[in-house]
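In: structure of the sequence below:
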Amino acid sequence: MFVSWSSSLNTLSARFGDRPAAIDMAGESLSFRQLCTYAHALASYLNRGDHLPGKAIASLLPNSVQAVWASYGIRMNGAAETPLSWGYTLDEIQWCAKLAGFDSVITKKEREDELRSIGLQTIDIDTLAASPEFKTLHSPLRTLPAIAGDQAGRILFTSGTTGKPKGVRYSHAARWMGEQLLKAEMPFIPSAGEQILLMTPFVHGASLLTYAWCDFGGTIIIHPGVHTDRIEPLLNSNSLSAIFAPPTVLAKITSAFEGRHFDGIKCVFTGTQPLAPAMYRRAAKMFGPNIRITYGKSECVNPIAVLDRAQTQRYFDRDHIEPGACVGWPAPGVEIKIVHPPADASVSAEPTANQQEDGEIYLRSPHISSGLITETGFAPHAPEGWHQTGDLGHFDQEGRLVLTGRVADVIKTGGYRVNPDEIEAQLVHNTLCAQICVTSIASDYWGEIIIAVAEGEKPGWEDLCGDLLKDMSKHKRPRHFIGVESLPRNPQGKISRKQVARQVLERFELRDGPYPELIKKAL
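Out: Prediction:
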């Protein structure tokens, strides 16, 4: 199989010409014709060097029109595009370079010195784009060679919430297949010029939606985060047809515009994290019943499973919603199986039907990644194609996939296995704090001690936690409740339970025993 990224982009340029493909928060606009010109020029520039197909080339750019055309250009060159979040620290970049093996980074001038300090070559995108010969590198009639589908086409990185991030390698064929599946599962086909607002880092979900949306001639509005003063005029003008808003983004928007209702939004794309019932109700009140849930991972991008707008409304309108996050039915071509681990005699579990059904989620699909990269090298997925996700879940009575936690997050305390997501599902109803993370700290006496850590807490939040957990088995209830200024999050907005535990132990010392205490350290 060969993938002709160049031919496809030339077609979009011919069809949509001077219509805007992307507009960023700085007001810079990129037409389809300009997108085609800049991307081809970048691909041709890279082809003149030693950037051979399959070789990793990194980009370190903020959410902007430059990030868009750079992405299109790198993949058109045939390289393994390795996008880095603009917020990455130097240590994180160095780790990614070690895994992916890139030595060149397309970036902005303000990041060049630090990148060069760790031995990386840099390409200043502003200087390159302004050079007289740059745009001459592309002729409108020229089509670059198609790329062999089995060549490495993209390297992403896992969130690192359970350890150091791993690299995830995709082939060009898997990239192409993933984009076709995403377009096939779109809730509606955007018309030319219809706008979607993207506010999360371009390196993950925002870029996937960009490729799908622009393939129909739609326009992406790309912002570097949630800037409510800048998005309010967009919402008021009814110019947006859709927004991509994971739960952390939804929380900021619904808090900033509480009590408001915005017409015109056909769909709120959400995913990456579980959507709590309370958050769904807040979002539906603001945007109508137009919330769509998907399940995707760094190792296998959207769509793995989909719960469309009507199905999402029906699910959350029920009188009783079981613990866990329903993400819908498997997308076309995606296989999912639940694998139950062998019984562990050293720990006990609640004998409930739900827990008996829970197991680790395995999946395979035509758009899955080729394998993972760790410091020991590249490890391809199993020959039969099944990927062990590390997610816990089950199928409900209607065949929908319900996520219930992470294998690595399961807490072993006092001889019991406890899923922290089950506890958080009850604590999400606590109105006296912004968010609660349930995690654990090591204990010689108990194995692990469960703690609940909140940000944005108000007086009485601990007592309300007790009320919310009164019907839960005693061994599942947190032993300590701690407030912090903010919970640590990665660039994708996910909270790392391990980092939360470390944050607590920086401030407190454990006095272990049958009645463990957390003693605040002297400053």
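In: alpha carbons only for contacts and neighbour counts from here, please
Out: Fine.
In: kindly list the longest helix within this protein.
Out: In the chain, taking DSSP state H as the definition, the longest helix is helix 32-48.
In: hmm, Asn302 is touching Ala184, no?
Out: No. Judged on C-alpha atoms under 8 Å, Asn302 makes no contact with Ala184 at a distance of 11.3 Å.
In: so which of those two has more stuff around it?
Out: Asn302 (25 against 15; other C-alpha atoms under 10 Å).
In: how far away is the closest residue to the more buried one other than its chain neighbours from Ile373?
Out: Using C-alpha to C-alpha, 6 or more residues apart in numbering and skipping the chain neighbours, the partner closest in space to Asn302 is Gly296 (4.3 Å). Using C-alpha to C-alpha, to the nearest Å, Gly296 is found at 19 Å from Ile373.
In: these two: which is more packed in?
Out: The residue with more neighbours, out of Gly296 and Ile373, is Ile373; 22 against 17, by other C-alpha under 10 Å.
In: which residue comes closest to the more buried one once chain neighbours are left out?
Out: What sits nearest to Ile373 in space, not counting adjacent residues and going by C-alpha to C-alpha, 6+ apart, is Gly167, at 4.5 Å.
In: would you do the same for the sequence below? I want to compare the two.
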Amino acid sequence: MKSIHWASELSTLALRYGERPAIADSAATTTYADLFAKAAGVGRALTLAGIGPGDAVATLFRNGADAVAATFGVMMAGAVEVPINPALSTTERTYCCEVADVRLLISGVGLARDIGVDGPAVLNIEDIKQATLDPATFPFVESNTPARIVFTSGTTGRPKGAVHSQIGRWTANILLRANLPFQPGSGSNVLLMTPFSHGSSLMTHAFLSSGASVTLLDGVDPPIVLGILERGECDAMFAPLTVLAKIVAAAGGRRFTSLRTIFCGTAVLKPTLYARAREMFGPVVRVTYGKSEVFNPITLLEAEETENWYASGGEDACVG
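Out: Down below sits the predicted model:
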């Protein structure tokens, strides 16, 4: 594949799934049609600002539909997305923008001001209106050019920017969808609570590509999460170790039956935590291993394999 036309791919999803729910967040539920109309508005605003293929654009958002629209808008414009974790300090945010040579920042009211006076120009997403998603108005991009710069967590020093190509981003979505333990559909919903700037964005893209819906929470709020689980509103959940431990601790002795899969990983899953999660949700924990520098997942244990590992006396080595 020599070139990629993101607008064609995304417009297909908008047309195919139009009025289906796409994103549920703390504010509302957004349909596919409205999500991609807002994304088209973002892409158009970037083009009018002189942004095109090869230009770096930072996205700074808390979890919600605007974060998704901004990501897809940057993709359609052919720009290089630099997702910034809102948990980073002002100094860290500025550093990431400088390293990636960011020309423009897309954000919402209250976050962009923390970048600093010497940072890039800011485009407030609240000021962007929906637009018709006309693929002909957006560019093709060369497959080997940069598409995304993902900053590592900085555990071994200052965050490092891992560059993913356009074909890499396209391939990563295909691989992640192919490795899902079940095929999401119109009745599927994945619950995501970790920052959209990291793994949640990949899961969002994969589930939306299959016509499913995504619930994006801004962090782990146990009462809200437990309510969603009790009402059976999701059949999958992305819960790294710290998230899973918090949910298990808050749930007490309650049991939930709606989840087909819990995507877990990022660190060693202790046998005691697995046992408590299994008692609460059943044998649905899927352990994966990945990293920012490459496409994910790298390795994984399906739920049945995870169950067999711990049933056989597996100790601390289970990271997928």
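In: just to revisit the earlier point, now the angle from the next helix or strand after the longest helix of structure 1 to helix 32-48?
Out: Using DSSP states H and E, the helix or strand that follows helix 32-48 of structure 1 in sequence is strand 56-60. On the basis of axes from the mean of the first three to the mean of the last three C-alpha atoms, to 10 degrees, strand 56-60 of structure 1 is oriented at 130 degrees to helix 32-48.
In: next one: the helix or strand that strand 56-60 of structure 1 is followed by to chain centre, how far?
Out: Moving toward the C-terminus from strand 56-60 of structure 1, the next helix or strand (DSSP H and E) is helix 65-77. Relative to its parent chain, helix 65-77 of structure 1 has a centroid offset of 20 Å by C-alpha atoms, centre = their mean, to the nearest Å.
In: map Ser241 of structure 1 across to structure 2 for me.
Out: In structure 2, Ser241 of structure 1 lines up with Asp235, judged by TM-score structural alignment.
In: coming back round to it: the residue nearest to Asn302 of structure 1 -> structure 2?
Out: So, by TM-score structural alignment, Gly296 of structure 1 is matched to Gly290.
In: next up, the contacts around Val141 of structure 2.
Out: With contact set as C-alpha atoms under 8 Å, 6 or more residues apart in numbering, Val141 of structure 2 has these partners: 3-5, 53, 78, 166.
In: please list which of these are preserved in structure 1.
Out: By both residues aligned by TM-score structural alignment, their matches' C-alpha atoms under 8 Å, those still in contact after alignment to structure 1 are 3-5, 53, 78, 166.
In: let me have those residues in JSON lines, extended by distance to Val68 of structure 2.
Out: Below are those laid out as JSON lines (distance: C-alpha to C-alpha, whole Å):
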{"residue": "Ser3", "distance to Val68 of structure 2": "23"}
{"residue": "Ile4", "distance to Val68 of structure 2": "20"}
{"residue": "His5", "distance to Val68 of structure 2": "18"}
{"residue": "Pro53", "distance to Val68 of structure 2": "19"}
{"residue": "Gly78", "distance to Val68 of structure 2": "16"}
{"residue": "Gln166", "distance to Val68 of structure 2": "18"}
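In: filter these to the buried ones?
Out: 4-5, 53, 78, 166 (16 or more other C-alpha atoms under 10 Å).
In: could you export those as a markdown table, including distance to His205 of structure 2?
Out: Listed next are those as a markdown table, based on distance: C-alpha to C-alpha, whole Å:
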| residue | distance to His205 of structure 2 |
| --- | --- |
| Ile4 | 16 |
| His5 | 16 |
| Pro53 | 21 |
| Gly78 | 17 |
| Gln166 | 15 |
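In: closest to Asp316 of structure 2 among those?
Out: Nearest to Asp316 of structure 2 out of these is Gln166 (C-alpha to C-alpha; 37.0 Å).
In: corresponding residue for that closest one in structure 1?
Out: Correspondence of Gln166 of structure 2 to structure 1, assessed by TM-score structural alignment: His172.
In: where's the residue nearest to that match when sequence neighbours are not counted, which helix or strand?
Out: Leaving out its chain neighbours, the residue that sits closest to His172 of structure 1 by C-alpha to C-alpha, 6+ apart is Gly153, at 4.3 Å. According to DSSP H and E, Gly153 of structure 1 maps onto strand 152-157.
In: that strand corresponds to what range in structure 2?
Out: Using TM-score structural alignment, strand 152-157 of structure 1 pairs with 146-151 in structure 2.
In: could you do stretch 451-459 of structure 1 as well?
Out: Counting by TM-score structural alignment, stretch 451-459 of structure 1 falls onto no part of structure 2.
In: what does stretch 88-108 of structure 1 give?
Out: With TM-score structural alignment as the criterion, stretch 88-108 of structure 1 aligns to 88-108.
In: how long is that stretch end to end?
Out: OK, stretch 88-108 of structure 2 end separation, C-alpha to C-alpha: 16 Å.
In: contacts for it next, please.
Out: Outside stretch 88-108 of structure 2, the residues that touch it by C-alpha under 8 Å, 6+ apart are 55-61, 70, 82, 84-85, 112, 114-116, 119-126, 149, 151, 159, 161.
In: where's the equivalent of Ile220 of structure 1 over in structure 2 relative to Ser201 of structure 2, distance?
Out: Superposed on structure 2 with TM-score structural alignment, Ile220 of structure 1 falls opposite Val214. Val214 of structure 2 sits 10 Å away from Ser201 of structure 2, going by C-alpha to C-alpha.
In: and the gap between Val74 of structure 2 and Ile115 of structure 2?
Out: On the measure of C-alpha to C-alpha, Val74 of structure 2 and Ile115 of structure 2 end up 19 Å apart.
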